[in-house]
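1. return atomic coordinates for the entry below.
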Amino acid sequence: MPHGEYFCEPTSLAATVGELADRARAMIAGGQRRLLGIPGSPGAGKSTLSEVLVAALGKQAVLVGMDGFHLANDELLRLGRMDRKGAPDTFDADGYVALLKRLRHQQSPVIHAPVFDRVLEEPIGGAVPVHRDVPLVVTEGNYLLMGSGGWEDVRPALDEVWFLDVPHRVREDRLIGRHQAFGKTFAQAREWTHEVDLRNADLVEAMRSRADVLVDVLDDLSAEDSTW
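-> As a prediction, the model looks like this:
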């Protein structure tokens, strides 16, 4: 069942994707809907790991990303937050929590979740169908373990949380490469990484103790998605 206010210290786990898939299958062995959270700092590879894991589980799992709850760019401009897009208050945390609760107790045949389009840099509503008979919902994002600002209700809604543990330097290089891949110059990518992404990473790293497991993925997933 979802966790309450008490959290044990996380254990460390070095595992292959296959071993992580086996752990996920064990979560749904009873046949009930389960929610698995995969948080980590920007550039850790959360999206890639989640996509590969869901692919390994086939029809048993679906991926619902936290990034689908980014506020629209027009709203960020109105609020004066566009220059730090990706910070905790640039998301609809309440909407994300509401969706997790709907998914937990899903009554309708299908629920449609939003997705974040990295080319448009905008969320797109109703893009991910979640069917009632899918036993595992995997959700990934930076702030799944945050304890304030509306995010505090996310952690109790999840059955298990795997914090993706990746060294700082690796994350920094990935972030710069990702921003360049989506049109920024090296200088722009480096500035955004240091002024926005890595500041957000400090918040995320401070929350890692609320996870169940600190995961070190043994497979090289870089070939799966160069944007991470």
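2. okay, CA-based contacts and neighbour counts for the rest of this
-> Will do.
3. for Ala21, see how far away the nearest residue to Ile38 once chain neighbours are set aside is.
-> Nearest residue to Ile38, sequence neighbours excluded (CA to CA, 6 or more residues apart in numbering): Glu140, at 4.6 Å. Glu140 sits 15 Å away from Ala21, going by CA to CA, to the nearest Å.
4. OK, contacts around the residue nearest to Ile38?
-> 37-39, 46-47, 50, 64-66 (CA atoms under 8 Å, 6 or more residues apart in numbering).
5. now the farthest one out in this protein, which residue is it?
-> Centroid-distance maximum for the chain: Ala187 at 26.8 Å, with CA atoms, centre = their mean.
6. buried stuff in the longest helix belonging to the chain?
-> In the chain, taking DSSP state H as the definition, the longest helix is helix 168-181. Buried residues in helix 168-181, counting neighbours by 16 or more other CA atoms under 10 Å, are found at 171-172, 174-180.
7. following up with a second sequence; could you model it the same way so I can compare the two?
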Amino acid sequence: MRSLDPAAARERAAELATRPERAVLGITGAPAAGKSTYAERLVAELIADGLKVASLPMDGYHLAQSALDTLGLASVKGAPHTFDAAGFVALLRRLHERDGTVWAPRFDRELEDSIAASIEIGPEIDLIVTEGNYLLLDQEPWATGRQLLDEVWYIDLPEDVRHARLEARHRRFGRSSEEAHDRTYGSDERNAELIASTRPSADAVLHLS
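-> From the prediction side, this is the model:
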């Protein structure tokens, strides 16, 4: 397993973006590890370099809040079985076919729900950077999705920093301090432990400051 700093990661991503076939790069890590922020920055840097790159967060495949309520899964939102993983895998297959424009869903944190057909990925895109919690999970259909990712990088972050970020995020989106703490060290922590167990399967570990 390689160890990457941001400079080496940018260089490797540029290599993926300039190969003959379209590539899909996965960025994974525990909740609040910085996946979204890093993926957005990487894509912006590569676009500034003149490369044809797009971002595709996995969170768009959250089950709708109404579906979670109906299924009794609202309290464990964010666990692997609260995503349409098969839908995400189907999208990855379509992306590799590179046949026309693909429209993907986007997760809106203000609404705490997904919005369909919000992200446009045209046929000219050479590299898609997708980020999410379960890209390395060894259970179906996630495991099939892993086969459709050219590389997956795992973001390492000190746990105290990650916990502080996660609590702050929950408060920012309307949870009380008590609710934010309980969520961070409850269902989110169980998910984080599961994600951490997938770290050895990553192609590289990315160390961010």
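8. now the TM-score, please.
-> Comparison of the two superposed chains (TM-score structural alignment, normalised by the length of the second structure) gives a TM-score of 0.95, and 206 aligned residues with a CA RMSD of 1.1 Å.
9. what do we get in the second structure for the residue farthest from the centre of the first structure?
-> Here Ala187 of the first structure is matched to Glu178 in the second structure, going by TM-score structural alignment.
10. mean distance, the one helix or strand that match maps to to its aligned residues in the first structure?
-> In the assignment (DSSP states H and E), Glu178 of the second structure maps to helix 177-185. Comparing helix 177-185 of the second structure with its match in the first structure after superposition yields a mean distance of 0.7 Å (mean CA distance after the TM-score superposition for the first structure).
11. residue in the first structure paired with Arg93 of the second structure?
-> By TM-score structural alignment, Arg93 of the second structure lines up with Lys101.
12. show me which residues of the strand ranked longest in the first structure are buried.
-> When the first structure is parsed with DSSP state E, its longest strand is strand 122-131. Within strand 122-131 of the first structure, the residues that count as buried by 16+ other CA under 10 Å are 122-124, 128, 130-131.
13. returning to what we had before: helices - which of the contacts of Glu140 of the first structure land there?
-> 46-47, 50.
14. ok, so of these, who is nearest Thr16 of the first structure?
-> Ser50 (13.0 Å; CA to CA).
15. what do we get in the second structure for that closest one?
-> Under TM-score structural alignment, Ser50 of the first structure pairs with Ala39 in the second structure.
16. picking up where we left off before, residues contacting the residue farthest from the centre of the first structure?
-> Contacts of Ala187 of the first structure by CA under 8 Å, 6+ apart: none found.
17. what about Asp182 of the second structure, neighbour count?
-> 14 (other CA atoms under 10 Å).
18. picking up where we left off before, farthest pair within the buried residues of strand 122-131 of the first structure?
-> The widest separation within these (CA to CA) is 24.4 Å, between Glu122 and His131.
19. show me what contacts Leu214 of the first structure?
-> 10-13, 162-165, 208.
20. now these: which count as buried?
-> 10, 13, 162-165, 208.
21. now tabulate those in JSON lines and tack on secondary structure and distance to Thr193 of the first structure.
-> Below are those laid out as JSON lines (DSSP: H, G, I helix; E, B strand; the rest coil; distance: CA to CA, whole Å):
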{"residue": "Pro10", "secondary structure": "coil", "distance to Thr193 of the first structure": "28"}
{"residue": "Leu13", "secondary structure": "strand", "distance to Thr193 of the first structure": "28"}
{"residue": "Trp162", "secondary structure": "strand", "distance to Thr193 of the first structure": "24"}
{"residue": "Phe163", "secondary structure": "strand", "distance to Thr193 of the first structure": "21"}
{"residue": "Leu164", "secondary structure": "strand", "distance to Thr193 of the first structure": "19"}
{"residue": "Asp165", "secondary structure": "coil", "distance to Thr193 of the first structure": "18"}
{"residue": "Arg208", "secondary structure": "helix", "distance to Thr193 of the first structure": "21"}
